[in-house]
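> Coordinates for the following, if possible.
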Amino acid sequence: MKTHLRIALVVLTALRATLWPVVAHAHPLDSEFDCRSNPHAFIMSLENGQFIDSNPMRVENNSVNAFRPAHGTDLTVFGFRVYAVIGYQRDDTIFRKGSGAAIAAPLYGAVVSGPVETVETRVRQAGSDATVHQVIPMLLTAIVCDEHRIGPSTHETHETPEPR
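Reported below is the predicted structural model:
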């Protein structure tokens, strides 16, 4: 009996140790996908909270910036782990310009680990009308708030002041 009790305690301790870091560091972004924010506010809140690296890991030709979650953080959207957050807003100095023609309308979002059908179902169940796009079949899906889904008065330009 004592052996079974010890085994149970070891298993519970191991489970707690494995799950605790995920629970302790998880930062859900669900509320941002009501699409009432704007790219500047979305990215700056994550940068200021040190949830993403301040330099984009990739800038697409159309100027959409992709930011990697900071080391040791676990961002989630509707229960899906975030691979990258994306955003762009014309004339906003926090975003780098790509080599091609920039998109005209602002957008922000996240690329999550999960198949498009499952992600779409969760997004709709949460009441979000964000757009869902397949990135890599069965692996990565983008959840995007764009010009048709970003709430009113969020299209303002945000310029970061130049250092003196």
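> Please make it C-alpha for all contacts and neighbour counts, starting now.
Noted.
> tell me which residues in the longest helix seen in the chain are buried?
Taking DSSP state H as the criterion, the chain has its longest helix at helix 2-25. Within helix 2-25, no residue qualifies as buried by neighbour count (16 or more other Cα atoms under 10 Å).
> Following up with a second sequence; could you model it the same way so I can compare the two?
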Amino acid sequence: MNRLLASVLLLAAAALPLPSFAAELDAPLTCNESGHQFIADLLEQQLINPKPSHVERNSINAFSPTPNANLTAFGFRVFAVVGFEKDDPLFREGDGEPLAQSAYGAVVFGSEDKVKSALKEAGSTAIVHHVAPLITAIFCKRS
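Predicted structure coming up:
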């Protein structure tokens, strides 16, 4: 009987949805921190995968959110986070000239105009860059 009860409890637990971890990236995307701090904080909270999914020639590392992370930036769902810090082992270097000494941001689902409007309303100095239809990058960099 105890085995049956244990089996039923295991099956019930397996059927429950996994917890989702929500995090808003609005505060760091006001461009007041380093690429290292931005990425390290997300890694510590286990909101992004530890290895970059892609590294650009300019050394920008793209990290995917973990399966249960629910990342948003200014009300937009985050598709990926990006970052780089020169001479930092947290990041891989590309084969071209680094974009900046330190840079970070988020790639979101949203039109460039709507993202620009949301950042302006929030007082963010981040750069908005069109990536593809309805995909926009929000980017902070330090020289």
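> ok, residues contacting the longest helix of the first structure?
Residues outside helix 2-25 of the first structure that contact it (Cα atoms under 8 Å, 6 or more residues apart in numbering): 72, 73, 74.
> residues making contact with stretch 47-67 of the second structure?
21, 42-43, 46, 68-69, 71, 79-84, 91-99, 103.
> Quick check: end-to-end length of it?
Distance across stretch 47-67 of the second structure, first residue to last, is 8 Å (Cα to Cα, to the nearest Å).
> Residue in the first structure paired with residue 66 of the second structure?
Alignment note: residue 66 of the second structure maps to residue 70 in the first structure; criterion TM-score structural alignment.
> ok, residue 22 of the second structure to residue 136 of the second structure distance?
Residue 22 of the second structure is 20 Å from residue 136 of the second structure, by Cα to Cα.
> In terms of neighbours, single out the busier of those two.
Neighbours per residue (other Cα atoms under 10 Å) separate residue 22 of the second structure from residue 136, with residue 136 holding more: 25 against 12.
> My guess is the more buried one contacts residue 116. True?
No. Using Cα atoms under 8 Å, residue 136 of the second structure makes no contact with residue 116, being 9.4 Å away.
> okay, now the aligned partner of residue 40 of the second structure in the first structure: neighbour count?
Using TM-score structural alignment, the equivalent of residue 40 of the second structure in the first structure is residue 44. Number of residues near residue 44 of the first structure (other Cα under 10 Å) recorded here: 15.
> what's the answer for the one 3 residues further on, then?
Here the number of neighbours of residue 47 of the first structure (other Cα under 10 Å) works out to 17.
> tell me the SS of it?
helix (DSSP: H, G, I helix; E, B strand; the rest coil).
> so what corresponds to residue 119 of the second structure in the first structure?
Superposed on the first structure with TM-score structural alignment, residue 119 of the second structure falls opposite residue 123.
> mind listing the strands for the second structure?
Assigned by DSSP state E, the strands in the second structure fall at 21-24, 54-55, 61-63, 69-73, 76-85, 102-109, 127-132, 135-142.
> mean deviation of the last one from the first structure?
Using mean Cα distance after the TM-score superposition for the first structure, strand 135-142 of the second structure ends up 0.8 Å from its aligned counterpart in the first structure, as a mean over the superposed pairs.
> how many degrees apart are that strand and strand 127-132 in direction?
150 degrees (axes from the mean of the first three to the mean of the last three Cα atoms, to 10 degrees).
> quick one: buried residues of strand 135-142 of the second structure?
135, 136, 137, 138, 139, 140, 141.
> Now do the contacts for the aligned partner of the third one in the first structure.
By TM-score structural alignment, residue 137 of the second structure lines up with residue 142 in the first structure. Remark: with contacts taken as Cα under 8 Å, 6+ apart, residue 142 of the first structure is in contact with 109, 110, 111, 112, 132, 133, 134, 135.
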